[in-house]
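Participant: Model the following, please.
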Amino acid sequence: MSVIDLGGTFSAWERAPVKPASLHLVNLMDPPADLPSWARADTGDATELPKAIMKGGYDLVYSNAVIEHVGGHIRRERFADNVRALADRHWVQVPYRYFPIEPHVLFPGFQFLPVATRRLIISHWPLVHTAPRDRLHALRDAMEVELLSVTEMRYYFPTSRIRYERMGGLIKSIIAIGAPKAP
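Facilitator: Now for the predicted structure:
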């Protein structure tokens, strides 16, 4: 299978128990220089992909916890449009807005708090992924993630099957799965 991963990293695929025949990574971060022959990478924005990538002929678009980082409704629409244009099959996962623990900060109810409070938590909470270096970066981090609801995922992926990943009986993540239409 030929897979394009929007926002993923090669290290995640290195650990995967199954590897695609061909992998194309697109991420804002610079790719590693030493990729194996079955993988290639481009630095790019998944909401504004160049024509060369859009013509790639992929079998599957994969994206794990990226759509909540792209920056607002219009950019999420562009992201979803690109996913659907790249291949008939897709697997797009996003953390669920109403799960009680926000997964990026690991703080209960973080996503429901005012931005100023979120900035304070990010500045002092010991479980943040990367501690911000100053107030401005803490504020940016507080505003950067916009978790999605089931309704929003259904809007962005109207022809996809929507599935749920659960933890303790609660929806933890939403997954949009696209498959080719039967003949």
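Participant: going forward, measure contacts between C-alpha atoms and count neighbours the same way
Facilitator: Fine.
Participant: how about the helices in the protein?
Facilitator: 10-15, 51-54, 73-86, 115-124, 135-144, 150-156 (DSSP state H).
Participant: so which of the ones you listed gets nearest Met167?
Facilitator: When these are compared by CA to CA, helix 150-156 sits nearest Met167, at 16.1 Å.
Participant: Sort out which residues of stretch 93-109 are buried, please.
Facilitator: For stretch 93-109, the neighbour count (16 or more other CA atoms under 10 Å) marks 93-103, 105, 107 as buried.
Participant: Make JSON lines from these and add distance to Ala12 to it.
Facilitator: Converted to JSON lines, the buried residues of stretch 93-109 look like this (distance: CA to CA, whole Å):
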{"residue": "Gln93", "distance to Ala12": "15"}
{"residue": "Val94", "distance to Ala12": "16"}
{"residue": "Pro95", "distance to Ala12": "18"}
{"residue": "Tyr96", "distance to Ala12": "21"}
{"residue": "Arg97", "distance to Ala12": "24"}
{"residue": "Tyr98", "distance to Ala12": "26"}
{"residue": "Phe99", "distance to Ala12": "24"}
{"residue": "Pro100", "distance to Ala12": "26"}
{"residue": "Ile101", "distance to Ala12": "23"}
{"residue": "Glu102", "distance to Ala12": "21"}
{"residue": "Pro103", "distance to Ala12": "18"}
{"residue": "Val105", "distance to Ala12": "20"}
{"residue": "Phe107", "distance to Ala12": "24"}
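Participant: compare with the first, here's sequence two:
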Amino acid sequence: MSTTLSRRVSRAIADPYTPSSLGARRRSSRWDELLRRFPELDQMRIVDLGGDMRAWRLAPVQPRELVLLNRFAQSDVDGGGNGNGSVKAVVGDACSLPAELRGERFDLVYSNSVLEHVGGHDRRLAFAASVRELGDAHWIQTPYRYFPVEPHWLCPGLQFLPVRARAEVTLRWPLGGYSAVRELDQAVRWVLATELVSVTELRHYFPASEIWRERFLGLTKSLVAVAGGVG
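Facilitator: I've put the predicted structure just below:
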């Protein structure tokens, strides 16, 4: 498969910023559930851990105030607003909150497909502690480990292989977000930076939360730890 074709196929399947893609449609379905549980989202003060403005520009509803916490600066965020309220980007680590957010409280702590990238069990515990520090209500989504297709590579069963095998597949597999990787060390780095979690693990990190299952073709595709809102 050519590089151009593989990129087109990957975008059609998983790119959340391509409105017609399967990934965008699944994210739209999650938005429906989020808004059902938090119908006053447009009046809320929200912090998005690991989020970026591209996703919120495609959201059906904009919050009154939005704070984006990410480890990288976001040049496309201006302080003027998002069409409904104010937007602010903060550079920092969600597992060790920057001073700028210490003591802050939000109506909703939100995160989408970040927990699996924070880097190991202890860091996931720290991430969960940050969520609780920032607010009582939260919506923390992460892909489900036992869905048959690994969502970042779009490769069936990849998550169950040893690290070296996953890295070797990365160098050859034409689909997904890492299809351009050409060096083994880089492939290993991406493999180690992606750890999908199970229901048991997510319940361990968020023991007081409901675990909502997003399903696709009857199978659990992703998990959301939810606290607060309408049950």
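Participant: Would you pull the TM-score for this pair?
Facilitator: The TM-score (TM-score structural alignment, normalised by the length of the first structure) is 0.94; 180 aligned residues with a CA RMSD of 1.2 Å.
Participant: circling back: out of the buried residues of stretch 93-109 of the first structure, which are inside strands?
Facilitator: Among the buried residues of stretch 93-109 of the first structure, the residues falling in strands (DSSP state E) are 93-95, 101-102, 107.
Participant: residues contacting the most centrally placed residue in the first structure?
Facilitator: Among the residues of the first structure, the one closest to the centroid is Val66, at 1.5 Å (CA atoms, centre = their mean). Contacts for Val66 of the first structure (CA atoms under 8 Å, 6 or more residues apart in numbering) come out as 6-7, 93-94.
Participant: and which of those is nearest Val150 of the first structure?
Facilitator: Closest to Val150 of the first structure out of those is Val94 (9.8 Å), distances taken as CA to CA.
Participant: The second structure: which residue goes with that closest one?
Facilitator: Val94 of the first structure maps onto Thr142 in the second structure, with residues paired by TM-score structural alignment.
Participant: cool, Ala85 of the first structure as well?
Facilitator: Matched by TM-score structural alignment, Ala85 of the first structure corresponds to Glu133 in the second structure.
Participant: got a list of what its match touches?
Facilitator: Glu133 of the second structure sits next to 103, 105 when contact means CA under 8 Å, 6+ apart.
Participant: Likewise for the one 10 residues further on?
Facilitator: Applying CA under 8 Å, 6+ apart to Pro143 of the second structure gives the contacts 113, 116, 151, 196-197, 221-223.
Participant: quick one: the helix ranked longest in the second structure aligns where in the first structure?
Facilitator: The single longest helix within the second structure, with elements called by DSSP H, is helix 22-37. Under TM-score structural alignment, helix 22-37 of the second structure has no counterpart anywhere in the first structure.
Participant: next one: that helix to chain centre, how far?
Facilitator: Its chain's average C-alpha position is 13 Å from that of helix 22-37 of the second structure, according to CA atoms, centre = their mean, to the nearest Å.
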